[in-house]
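> Got a sequence here, can you model it:
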Amino acid sequence: MDERLTRKLRILADAAKYDASCASSGAPKRSAGRGGIGSTNRIGICHSYTPDGRCVSLLKILLTNYCLFDCAYCINRRSSNVERARFSVQEVVDITIAFYKRNYIEGLFLSSGIIRSPDYTMEQLVLVAKSLRQQHGYRGYIHLKTIPEASPWLVEQAGLWADRLSVNLELPTDEGLKSFAPEKQAGTIKAAMGQMRERIEEAEAERRSFSPAGQSTQLIVGADGASDADMLRTTANLYDRYALRRVYFSAFSPIPDSTSRLPAKAPPLQRENRLYQADWLLRHYEFGVEEIASATEGGMLDLEVDPKLAWALKNRARFPVDVNKADREMLLRVPGLGARAVDKIVRARRHTTLRLDDLKRLSGALKRSLPFLIAADHHPGGSTDRADLRARLVQPAAKQLALF
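Next up, the predicted model:
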């Protein structure tokens, strides 16, 4: 790769790192020697998950970091004094195919600043995906960022060639968007999401391919005054109205020469993690958003304990629960019991009365669960009423950032 193209790649891969809707899995980085193409923090190779759960390496880049918009929170806003670059459609295609043939990547995540017009930018993104599919027979994963202001026809074209589409809402409230990104309209963004949902559902009903991995979005954490409860209410609404596969959270990163209305410091990284944990409860644990919000303080999630444990500590009167009698919904609310463990418990108790040793075989985190459950040979008595229960459970949990 020549020096000019390498420079573009480094600039536009670095510019793409702020988009969390292509999430890194934390998998080991591929290595091709010192400074080589396996360096994820230098040339934009990241890791993400396909719908079937496989971890894949993606080339994560922007088509360009030039932009007509001046969103206050964005490093690539038009008033930002950053180094700029722009790929041609053919350059993105050539890099993707070259990396794919060398087994550096299994897919492409492509976004862009807005240049000339939303339609022109969307057309360029579509041309990349179409060229890869039609001219090169490329069958790897493609995630395209869609431009909400672009024509519906172009968005439909994107869905024909991409595995996943996403449009970033960025801020959880209309007021926040008006304040920090006045050139964007929440209604336009949500209309684009609605259009994509309709096309995806139509394609599924007709058994044809249109963005088969669905759509996703990103919310920025800590840029405006939105609380965690606000973030989660918006998240739940997006899942319900637009059938999103994922809502990603990205902690705000202070940028040079930004408005004084933005925070001077980034929010605690733990806040982003707690939001992901709460999102997991919404999607996989049958929690309602107001249940989670009820366990917050001033609308903010507890940074010391995960949202599930915070809810349990706020609702001690509902514990302990009997694993041999409680319904699945209540078992899912027991700290330390994952959804798989709960399903195993429900199946196993049809054939036997569960004892503590049985639960230890079914769950790998039973220690945290003990104060909250009853088994045939285990009854914690009044342990949930102990004043020091929180202190006993917080310390070991603070050492790791796992979901539960």
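> Every contact and neighbour count from this point should use C-alpha atoms.
Noted.
> What's the first helix or strand after the helix or strand harbouring Ser48?
In the assignment (DSSP states H and E), Ser48 maps to strand 45-49. Downstream of strand 45-49, the first helix or strand assigned by DSSP H and E is strand 55-62.
> could you check the angle strand 45-49 makes with that following strand?
130 degrees (axes from the mean of the first three to the mean of the last three Cα atoms, to 10 degrees).
> in strand 55-62, what counts as buried?
Neighbour-count burial for strand 55-62 flags Cys55, Val56, Ser57, Leu58, Leu59, Lys60, Ile61, Leu62 (criterion: 16 or more other Cα atoms under 10 Å).
> Would you check that the last one makes contact with Lys17?
No. Judged on Cα atoms under 8 Å, Leu62 makes no contact with Lys17 at a distance of 9.4 Å.
> Determine the longest helix present in this structure.
As assigned by DSSP state H, the longest helix anywhere in the chain is helix 186-206.
> Second chain to compare with the first, below:
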Amino acid sequence: MVIQEGMSIQRKLEILSMAARYDVACTSSGVDRKGNNTGIGNSLACGICHTFSADGRCISLLKILFTNECIFDCKYCINRSSNDIVRASFTPREVCELTMEFYRRNYIEGLFLSSGIKISPNHTMEQIYETLRMLRDEYNFNGYIHCKIIPGTDPVLVEAIGWYADRLSCNLELPTAESLKKLAPHKNRKNILKPMRQIQLRRDRHNEYLGIDDAARNRLLTDSRINIDETDGPVAANIIVPFGRTLPAKKRFAPAGQSTQLIIGATEESDYQIMTVSEALYKNFGLKRVFYSAFVNVNQDESLPSTLDGPPLLREHRLYQADWLLRFYGFKTDELLDNNKPNFNLLLDPKCDWALRHLELFPVEVNKADYQTLLRVPGIGVNSARRIIAARKHAVLDFNDLKKMGIVLKRAIYFITCNGRMMYPIKIDEDFITRQLLASNERMPFGIDKDITYRQLSLFDDVNFQPDMHDQIKILSQA
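Okay, the predicted model is just below:
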């Protein structure tokens, strides 16, 4: 370990922003909060951390660790205690100054604050609490804040931080207790799930008294007793207003909810096991998002798998697609995978793969199918399914109409009919449709143009590309 004395804030920023790069935070904020005349900033329910919002904007987040010093020795972590790396720590004032200066320059729209564990979880989270308190109360920062909760933190600190942050997250890290014991022996499932349960119950409790008068609200906050541990029997905790403060009338506890992260590929769990864990977290803990982080072997530890072929990014992508199906499309994990088929098909997205294994349910008549049935058709998303439901009240839809609505016909045409007819004669056979979907990067079948008409094949047919004169000369010269 290398600790430099008198380190500049610029140097700290370089070290602690780089140290935070493996903590996934690309998500929508999930909270709308307008600016006011007493502070600076606001929060919009759109993307953060170098991602794209629904209206096409690319907006960003200051993503840092409070410290990369750590008493834990998790084998997969670059900041583990046994690594000989340069260590640095911010002070609460430094984080506040950085956030405010970056915000004023329009570099960021919020703060993502995570941390290693310096001295103890409570010591570190006390420093983070003071940082958030200063940002909100002294600097009047009204922008978005996402804060990581360290497993093992005292419930009173978790409660206090929840009134200042927009989103909280406590990383599960690995899917099973056995994997956690193997690669992160200082952590255990109980200490991770305990704050997750507390956050869920506090948010549920808060919904009960929204809208009542201030006196009753603060009385409920002070008197409420929350069972935050259901694994070893009831353990009641008196959760009080943060350190005796009186809350403003419109104060909300973690309004953007909570999330967690799973490392993919560090241990041998199947996709089925991972998705089963995610489904349970959504159902039992009310999580907004489960993030999947492809394992990167930064420590070259012998207990870690080799990543000579790079991190399993395609597997991570398939898990995100399946996660979307669970949250918005009405699928269950057991429909997508089982013990006989424990991993996703890397060649096809989970929805197409499911449809190919259930061809007895297709084709679907788009002019008659209900909303949930339409959602299960490859190429039809949530918005396009709603458009279909709305449009067919006034007209009988055909394939031209579907194309205008944004349906991805290069996938959907194998699974739908319009007025009882398919777009063109198709053999309803798993092997045939699979080959068509995989051929030429899922391009539209030959003969189907933007106007759904047949025409003669041209040199640049498949990419709708018209070369300029320079490209034509180059192509002919190489022929």
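> re earlier: so what secondary structure elements neighbour the strand holding Ser48 of the first structure?
Strand 45-49 of the first structure is packed against strand 55-62, with contacts defined by 3 or more Cα pairs under 8 Å, 6 or more residues apart in numbering; DSSP states H and E.
> The strand it packs on vs the second structure, mean deviation?
For strand 55-62 of the first structure, the mean deviation from the second structure after alignment is 1.5 Å (mean Cα distance after the TM-score superposition for the first structure).
> which helices and strands sit right next to that strand?
So strand 55-62 of the first structure, by 3+ Cα pairs under 8 Å, 6+ apart, packs with helix 3-15, strand 45-49, strand 107-111.
> returning to that earlier point: equivalent range in the second structure for the longest helix of the first structure?
Alignment note (TM-score structural alignment): helix 186-206 of the first structure is matched to residues 189-209 of the second structure.
> Between helix 186-206 and the next helix or strand after the longest helix of the first structure, find me the angle.
Sequence order places strand 215-221 as the next helix or strand after helix 186-206 of the first structure, per DSSP H and E. For strand 215-221 of the first structure against helix 186-206, the angle by the same axes, to 10 degrees is 150 degrees.
> State the span of the second structure onto which strand 215-221 of the first structure is aligned.
Per TM-score structural alignment, the counterpart of strand 215-221 of the first structure in the second structure is residues 258-264.
> Leu168 of the second structure -> the first structure?
Looks like Leu168 of the second structure aligns to Leu165 there (TM-score structural alignment).
> Average offset of the helix or strand containing its match relative to the second structure?
Secondary structure from DSSP H and E places Leu165 of the first structure in strand 164-166. For strand 164-166 of the first structure, the mean deviation from the second structure after alignment is 0.5 Å (mean Cα distance after the TM-score superposition for the first structure).
> Toward the C-terminus, what is the element adjacent to that strand?
Per DSSP H and E, the first helix or strand lying C-terminal to strand 164-166 of the first structure is helix 174-180.
> Mean deviation, that next one versus the second structure?
Compared with the second structure after fitting, helix 174-180 of the first structure has a mean deviation of 1.1 Å; criterion: mean Cα distance after the TM-score superposition for the first structure.
> May I see the buried residues of that helix?
Gly176, Leu177, Phe180.
> Can you tell me which of the residues you listed comes closest to Asp306 of the first structure?
Nearest to Asp306 of the first structure among these: Gly176, at 26.7 Å, using Cα to Cα.
> now for that closest one: what does it line up with in the second structure?
For Gly176 of the first structure, the aligned residue in the second structure is Ser179 (criterion: TM-score structural alignment).
> Just list the residues touching the closest residue to that match other than its chain neighbours, thanks.
Nearest residue to Ser179 of the second structure in three dimensions, chain neighbours excluded: Thr267, at 6.5 Å (Cα to Cα, 6 or more residues apart in numbering). Neighbouring residues of Thr267 of the second structure by Cα atoms under 8 Å, 6 or more residues apart in numbering: Leu174, Ser179, Leu304, Pro305.
> so which of these is the most crowded?
Counting neighbours by other Cα atoms under 10 Å, Leu174 leads the contacts of Thr267 of the second structure with 23 neighbours.
> Tell me the spacing between it and Val377 of the second structure.
Leu174 of the second structure is 32 Å from Val377 of the second structure, where distance means Cα to Cα, to the nearest Å.
> go on, Phe112 of the second structure?
Distance from Phe112 of the second structure to Val377 of the second structure, by Cα to Cα: 37 Å.
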